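Participant: Provided below are the primary sequence and the corresponding predicted coordinates.
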Amino acid sequence: MQILLGTVTENDYAIIAHLKDKKDSEGLFEGEYYEDSLRRLRRIPTYNPDFEMIARTDEDEIVGHILLMEEMIVNGEDLQHPLMIKSLSVKEDFREYGIGKALVEAAESRAKEAGYNEIIVEGEPEYFQSLGFNPLSECAVEVPDNEDINQFSIILLWESLDTCPQGKLILENI
């Protein structure tokens, strides 16, 4: 089986939303919430389709998805615009094949090509640290009051960057 990475088309939207088809504790499907969240993110003016990718098998089955959005770190008058992984999902039967890692690496490559310096992610810190991310708590970055800094990770995209961003992370694209 070969896995191919590519850009998302509108025809892929419904399939992507159901990569997370599980019932939650209230008996509702995650896919429904996931689809609404993705639809909302795609309507934001700063949405860039270059930062939404899928993984598909050679039989054309979509088995993975990643979406990044630009966020903001404010430090006085200095503004930085890191990318943030808003969604990373791999179909349950295809986990443990490195698909998530391949999607993250492809996103890193596209981010570098576009001139971004870092990518931030919230959640699954052990997983992302296994991919080269570091705890955001090692940087002088504050997260919003209702967030746990230990759930955030960051990767600096350029070897020449020897310092983390500093300031307050503003999560506009939720």
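Facilitator: Happy to help now that I have it. Residues are numbered from 1 along each chain as shown.
Participant: rest of the way, CA atoms for contacts and neighbours
Facilitator: Fine.
Participant: what are the ranges of the helices in this protein?
Facilitator: For the chain, applying DSSP state H gives helices covering 13-17, 30-43, 99-113, 125-130.
Participant: Residues contacting the first one, please?
Facilitator: Residues from elsewhere that reach helix 13-17 (CA atoms under 8 Å, 6 or more residues apart in numbering): 31-32, 34-35, 38, 62, 64-65.
Participant: Next, the buried residues of that helix.
Facilitator: Within helix 13-17, the residues that qualify as buried are 16-17, counting by 16 or more other CA atoms under 10 Å.
Participant: and what of the third one?
Facilitator: Applying a neighbour-count criterion of 16+ other CA under 10 Å, one finds 99-104, 106-108, 111-112 buried in helix 99-113.
Participant: Repeat that for the second one.
Facilitator: Of the residues in helix 30-43, those scored as buried under the neighbour-count criterion (16+ other CA under 10 Å) are 30-31, 34-35, 38, 41-42.
Participant: Can you redo the helices of the chain as TSV, where the extra columns are distance to L171?
Facilitator: As requested, these are exported to TSV (distance: least, CA to CA, whole Å):
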stretch	distance to L171
helix 13-17	22
helix 30-43	12
helix 99-113	19
helix 125-130	18
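Participant: Relative to E52, which of those helices is closest?
Facilitator: Among the helices of the chain, the nearest to E52 by CA to CA is helix 99-113 (8.2 Å).
Participant: just checking, what packs against the closest one?
Facilitator: Here helix 99-113 touches strand 52-57, strand 62-70, strand 83-90, going by 3 or more CA pairs under 8 Å, 6 or more residues apart in numbering; DSSP states H and E.
Participant: Second structure for comparison follows:
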Amino acid sequence: MDIKIRPELNTEYRATEETIQTAFLHEEYSDKSEHLLVNKIRKSDAFIPELSLVALNQNEDVIGHILLSKIKIVDGANEVDSLALAPVSVIPKHQKKGIGSQLIRAAISKANDLGNRSVIVLGHKDYYPKFGFKQARLWNIKAPFDVPDEQFMALEITDHALDNVSGVVQYSEAFLD
């Protein structure tokens, strides 16, 4: 399938949110509010427009989306900037065709181009390692809530980006509402 990945336009916000809502509608581990999270992040200082990417089909319809937003890894007075990958979504009829993987790779590449050094994700333990994600606990990076170690992962976009980094991830207020 031929798809195009590019930054989301503000005129596509509604279509993107509908795509996200459709993608998570039947997901067992979803609270069905991922589209609302994206809306809140867009209105926060954690939003990076260049890292809100959409996948378009041949008709230019939004069929997938990924968002990387600003977070910090905090250890006392030490803070390190990072990114959160949340969410990535593809409408059901286009799932399992590699579109989600293309979105993830494109977002990580764009994040690297913008000078970002690491990404944190809470996700499926068997899916994200294929992109280089490893358990965040390897760097002594912890989630601010209870979550299985194998699902809370980090990726060094640049080599050694997380050397000497440890602490608790601090998500933007948008995640906490």
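Facilitator: Okay, I see it. The model shown is predicted, which means the values in this text are computed figures rather than measured ones.
Participant: one step back: tabulate the helices and strands packed on helix 99-113 of the first structure in CSV, adding columns for distance to L4 of the first structure and mean neighbour count.
Facilitator: Compiled in CSV, those are given as follows (distance: least, CA to CA, whole Å; neighbours: other CA atoms under 10 Å):
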stretch, distance to L4 of the first structure, mean neighbour count
strand 52-57, 5, 21
strand 62-70, 9, 24
strand 83-90, 13, 20
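Participant: Make CSV from those and add distance to L157 of the first structure to it.
Facilitator: Listed next are these as CSV, based on distance: least, CA to CA, whole Å:
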stretch, distance to L157 of the first structure
strand 52-57, 18
strand 62-70, 15
strand 83-90, 11
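Participant: between these, which gets nearest to L131 of the first structure?
Facilitator: Closest among those, once you apply CA to CA, is strand 83-90, at 13.4 Å.
Participant: Mind listing residues that contact the closest one?
Facilitator: Against strand 83-90 of the first structure from outside (CA under 8 Å, 6+ apart): 19-20, 63-71, 99-100, 111, 116, 118-122, 174.
Participant: Check the mean deviation of that strand from the second structure.
Facilitator: Strand 83-90 of the first structure, aligned to the second structure and superposed, deviates on average by 0.7 Å (mean CA distance after the TM-score superposition for the first structure).
Participant: and that strand with strand 52-57, angle?
Facilitator: Here strand 83-90 of the first structure runs at an angle of 20 degrees relative to strand 52-57 (axes from the mean of the first three to the mean of the last three CA atoms, to 10 degrees).
Participant: between strand 83-90 of the first structure and strand 62-70, how big is the angle?
Facilitator: Angle of strand 83-90 of the first structure versus strand 62-70, following the same axes, to 10 degrees, is 170 degrees.
Participant: Could you single out the nearest of the buried residues of helix 99-113 of the first structure to S25 of the first structure?
Facilitator: Of all the buried residues of helix 99-113 of the first structure, G100 has the smallest distance to S25 of the first structure: 25.7 Å, by CA to CA.
Participant: for the closest one, what are its contacts?
Facilitator: Neighbours of G100 of the first structure in contact, by CA under 8 Å, 6+ apart: 64, 88-90.
Participant: One more pass at 10 Å, please.
Facilitator: Shown in contact with G100 of the first structure (CA atoms under 10 Å, 6 or more residues apart in numbering): 55, 63-66, 88-91, 94, 106, 127-128, 131.
Participant: Would you agree F47 of the second structure is in contact with V38?
Facilitator: Yes. Using CA atoms under 10 Å, F47 of the second structure is in contact with V38, at 9.2 Å.
Participant: Are there residues contacting both of the two? Which ones?
Facilitator: Common neighbours of F47 of the second structure and V38 (CA under 10 Å, 6+ apart) are 67, 69, 174.
Participant: what's the spacing between the second one and A55 of the second structure?
Facilitator: Here S69 of the second structure is placed at a distance of 18 Å from A55 of the second structure (CA to CA, to the nearest Å).
Participant: start to end distance for stretch 158-166 of the first structure?
Facilitator: 17 Å.
Participant: no, scratch that, I was asking about stretch 86-99 of the first structure
Facilitator: Stretch 86-99 of the first structure has its terminal residues 17 Å apart, counting by CA to CA.
Participant: Check stretch 141-154 of the second structure too.
Facilitator: Distance between the two ends of stretch 141-154 of the second structure: 8 Å, counting by CA to CA.
Participant: for it, which positions count as buried?
Facilitator: The neighbour-count check on stretch 141-154 of the second structure (16+ other CA under 10 Å) flags 141-143, 149, 151-154 as buried.
Participant: Next, format those as JSON lines and append distance to E28 of the second structure.
Facilitator: As requested, these are exported to JSON lines (distance: CA to CA, whole Å):
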{"residue": "I141", "distance to E28 of the second structure": "27"}
{"residue": "K142", "distance to E28 of the second structure": "24"}
{"residue": "A143", "distance to E28 of the second structure": "22"}
{"residue": "D149", "distance to E28 of the second structure": "20"}
{"residue": "Q151", "distance to E28 of the second structure": "16"}
{"residue": "F152", "distance to E28 of the second structure": "18"}
{"residue": "M153", "distance to E28 of the second structure": "20"}
{"residue": "A154", "distance to E28 of the second structure": "24"}
